[in-house]
Structures are given as structure tokens and as C-alpha cells.
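Engineer: Whatever this is, show me its structure:
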Amino acid sequence: MYIKLPKETKDGIKEEIISFFYEERDEEIGEIAAEAFLDFCLEKLGPYFYNEGVQDAIKIINERNMNAEEDLHSLKRNVSR
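Structural biologist: Below you'll find the predicted structure:
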């Protein structure tokens, strides 16, 4: 799975990577190295983050379904026999 980013977004992330390497590691890297690093992260790490997002969505949907079920049960009326 490969994530396709808009050019503006990708350019901004590359600048962040370049800044990170300079500020945190005292290394100067260029745009090609930053893009290679970004591509690596997207390819190797992206699926983990994607799966976590899907898992979070599943939890939210389950909670909403549970609330909907409770709401529906509250609409029931007593039946006298």
C-alpha cells in the first residue's frame, strides 16, 4: 500500500524532515534524501498508522451502534397482558 500525497503536502513534509535532521541530528540533508526518507516512511510505516486508524474507526462505529441499540430499546412500550 502506498499513500499518494498532494505535491504541496509532500513539499511541506520534506521541509519538516530537512529541519528535523538539521535541528535534532545536526545533519544537513537535501530534498532528494528527504524525499527518500519520506517514501520509506510512507511505504514501511504508513500501513501501521493506517491500520490503527481503521481500528479506531471500528471502535467508534461499535460505540455508536451500541448507543443506537440502547436508544431503540428505550422506544419500546410496555405491553399489558
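Engineer: contacts, neighbours, all on C-alpha from now
Structural biologist: Fine.
Engineer: Distance of residue 29 relative to residue 46?
Structural biologist: Here the criterion is CA to CA, to the nearest Å. By it, residue 29 lies 22 Å from residue 46.
Engineer: swap that for residue 27, please
Structural biologist: Per CA to CA, residue 27 is found 25 Å from residue 46.
Engineer: Counting neighbours, go ahead and name the busier of those two.
Structural biologist: Of the pair residue 27 and residue 46, residue 46 is the one with more neighbours under other CA atoms under 10 Å, namely 16 against 12.
Engineer: run this one through as well so I can compare:
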Amino acid sequence: MSEITFATEEKTEIVHKVQKYFSDELDQDIGSFDAEFLIDFFAKEIGAHFYNRGLLDAQQLMTERMDETGYSIQELEKPISR
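Structural biologist: Here you go, the predicted model:
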């Protein structure tokens, strides 16, 4: 897996969300640098867990859709007289 990175706009939005969380929930101010450092830490240390969960969810959805497609194809079968 490659390193998890975000576009500048995404990172700015995430930094603001972290800062808002710290302010609203923890009653603490956190600077942009510290928020970015925290984001980078989470991305490096636990990002793979979220990434893998996303892949598992996508795989389950794809399996469900393939099963549905298989059933739909079976419904199209024409009876064969013997």
C-alpha cells in the first residue's frame, strides 16, 4: 500500500475539522502545524486499518451485486422442453 496522502484542499479541510474538534470537544486550541502532525500520525499509524475496512466493504458490496446479477441472469433463462 502506498502512503496515504491528501490534496492541499483536503488537508486544509481536515486540519480545520481537527481544530474544531479540539476546540468544541476538548476546549483546547490546536495550531495548524500540530493538527497536521496529528493527521500525519493517524494516517501513518492507523490509516491502513481504515483503508482495509474500506476495501472489505467494497468487496462485500461487489459480491452482493454480483450475486444479484447472477440471479437476474438466471431469471432470463428460457425453459427447455425435453
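Engineer: and residue 5 of the first structure, which of the three is it?
Structural biologist: On the three-state scheme (DSSP: H, G, I helix; E, B strand; the rest coil), residue 5 of the first structure is labelled coil.
Engineer: Now for residue 34 of the first structure, which secondary structure element holds it?
Structural biologist: helix 31-40 (DSSP states H and E).
Engineer: Who are the packing partners of that helix?
Structural biologist: Using 3 or more CA pairs under 8 Å, 6 or more residues apart in numbering; DSSP states H and E as the contact test, the elements touching helix 31-40 of the first structure are helix 7-25.
Engineer: Can you name the residues in contact with the helix it packs on?
Structural biologist: For helix 7-25 of the first structure, contacts defined as CA atoms under 8 Å, 6 or more residues apart in numbering pick out 27, 28, 29, 30, 31, 34, 35, 38.
Engineer: how close does it sit to the second structure?
Structural biologist: Compared with the second structure after the fit, helix 7-25 of the first structure shows a mean deviation of 1.4 Å (mean CA distance after the TM-score superposition for the first structure).
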